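Student: Sequence first, then the predicted structure, then my questions.
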Amino acid sequence: MAEEEVAETEQAVQPDQLSIVATATDGINVLTVAGEIDHHTGDALAQALDLSGTSRPRVVVDLQQVAFMDSSGINVLIAAHRALTEAGGWLRLASPTGAVLRTLQLVGLDTVIGCHETLHQALTG
C-alpha cells in the first residue's frame, strides 16, 4: 500500500493536560490524542469527536500518547461510538498502551469499539 495521504485539515486543542490534533486521511478523521483523559479534559475530547454535521463520519482516535484515561474518557468514547454508528459511520481506536489498554479491557470497551494495535491497522480496518 502506498504512503497514506495526510492532513486535509489540522487543528489543535490543548486544555490543561490534553492535546488533540485533528487530521483527515483518505476521508477518515484522525484524532491524535496526547496526555490524560479525565473529568477535566473529557469535554475537549467530546467536542473533537462531535462530527454531527458530517455524513457517514469515520473516526480513528490514536491513543498512543495517552498516559491515563478514567471513566470520563470511557463515557466519551461510548457516546461517540453510539452517535457515529447512528450517523452511519464508525469509531475505531488505535495504539492504546499500558494503563489505557488495561482500562479498555477491564470495561470490555475493546470488544465494543474496534481496537487496533497500530494507526495503520485502524485506518485500513
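Tutor: Yes, it's here.

Student: C-alpha from now on. contacts and neighbour counts both.
Tutor: OK.

Student: which strand is the longest one in the chain?
Tutor: strand 58-69 (DSSP state E).

Student: What are the contacting residues of the very next helix or strand once past that one?
Tutor: On the C-terminal side of strand 58-69, the nearest following helix or strand under DSSP states H and E is helix 71-86. If you take C-alpha atoms under 8 Å, 6 or more residues apart in numbering as the criterion, helix 71-86 is touched by 37-39, 42-43, 45-46, 49-51, 56-58, 90-91, 104, 109, 113.

Student: and the angle for the strand or helix carrying Ala34 with strand 58-69?
Tutor: Ala34 is located in strand 28-37, with elements delineated by DSSP H and E. Relative orientation of strand 28-37 and strand 58-69, computed by axes from the mean of the first three to the mean of the last three C-alpha atoms, to 10 degrees: 10 degrees.

Student: okay, pairing it with this:
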Amino acid sequence: MSEGEMTGAEHAAQTGQLTVVTTTTDGIRVLTLAGEIDHHTGDALRRALDASDTPRPRIVADMHQVTFMDSSGINIFITAHQDLSEAGGWLRLAAIGESVARTISLVGIDTVIDCRETLSQALGD
C-alpha cells in the first residue's frame, strides 16, 4: 500500500462509520469491528450480533479498531449478551482500545459481559 492510502478500517474511523467483518473460528462467530459505534451505526452492529437462527451461539467482538462507542453501542451489546445467554451461548468483547475501555469500565459493562485483553484469549475457553 502506498503512502496516503487508507485501509477500510482507517477510512471508517475517519468518516465516523462502522465496518463489520464477520468470520468463523472453531464454530465461534468473530466480528471484527472498525470505526465508531453510535446511534448512526448501531443497526449494522445489531444485525451482526443477531444469532436467532443459531443454536448455542458464541460470538466474539474484536474491538481493537473501534475508536468511539456511545450509549447506543452499550445497549446493543447488553441486549445481545442477554439474547445469546438465553439461547445457551455467550458474547465476549476482545482487544478493547483505551478510550472505549474507559467507557465500558465506567458503565460497568465489563462486570456483565466477558471482556478479554486479546482476540486469542476471547477465542479460548
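Tutor: Arrived safely. Since this is a predicted model, take the numbers as computed values, not measurements.

Student: Quick check: TM-score for this pair?
Tutor: Overlay of the two chains. TM-score (TM-score structural alignment, normalised by the length of structure 1): 0.87; 111 aligned residues with a C-alpha RMSD of 1.1 Å.

Student: Run the angle between the strand holding Ala34 of structure 1 and helix 71-86 for me.
Tutor: Going by the same axes, to 10 degrees, strand 28-37 of structure 1 is angled at 170 degrees with respect to helix 71-86.

Student: one step back: the longest strand of structure 1 vs structure 2 - mean distance after superposition?
Tutor: Strand 58-69 of structure 1, aligned to structure 2 and superposed, deviates on average by 0.2 Å (mean C-alpha distance after the TM-score superposition for structure 1).

Student: Please tell me I have it right and Leu104 of structure 1 contacts Gly114.
Tutor: No. Contact criterion C-alpha atoms under 8 Å: Leu104 of structure 1 and Gly114 do not qualify, at 11.1 Å.

Student: So these two - more neighbours on which side?
Tutor: Leu104 (22 against 16; other C-alpha atoms under 10 Å).

Student: wait, what's in contact with Val60 of structure 2?
Tutor: Applying C-alpha under 8 Å, 6+ apart, one finds that Val60 of structure 2 lies in contact with 28-31, 91-94, 119, 122-123.

Student: sorry, back to before: other residues contacting the strand holding Ala34 of structure 1?
Tutor: Residues contacting strand 28-37 of structure 1 (C-alpha under 8 Å, 6+ apart): 17-24, 45, 48, 57-70, 72-73, 123.

Student: just stretch 92-107 of structure 2 next, same as before
Tutor: With C-alpha under 8 Å, 6+ apart as the criterion, stretch 92-107 of structure 2 contacts 59-69, 74, 110, 113-119, 121-122.

Student: Whichever of the contacts of Val60 of structure 2 end up buried, select them in PyMOL.
Tutor: Selecting only the buried entries of the contacts of Val60 of structure 2 in PyMOL, with 16 or more other C-alpha atoms under 10 Å as the criterion:
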select buried, resi 28+29+30+31+91+92+93+94+119+122+123
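
Student: Dump the contacts of Val60 of structure 2 into JSON lines; add distance to Ser85 of structure 2 as well.
Tutor: Putting the contacts of Val60 of structure 2 into JSON lines (distance: C-alpha to C-alpha, whole Å) gives the following:
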{"residue": "Ile28", "distance to Ser85 of structure 2": "14"}
{"residue": "Arg29", "distance to Ser85 of structure 2": "15"}
{"residue": "Val30", "distance to Ser85 of structure 2": "17"}
{"residue": "Leu31", "distance to Ser85 of structure 2": "18"}
{"residue": "Leu91", "distance to Ser85 of structure 2": "8"}
{"residue": "Arg92", "distance to Ser85 of structure 2": "11"}
{"residue": "Leu93", "distance to Ser85 of structure 2": "14"}
{"residue": "Ala94", "distance to Ser85 of structure 2": "18"}
{"residue": "Leu119", "distance to Ser85 of structure 2": "20"}
{"residue": "Ala122", "distance to Ser85 of structure 2": "16"}
{"residue": "Leu123", "distance to Ser85 of structure 2": "17"}
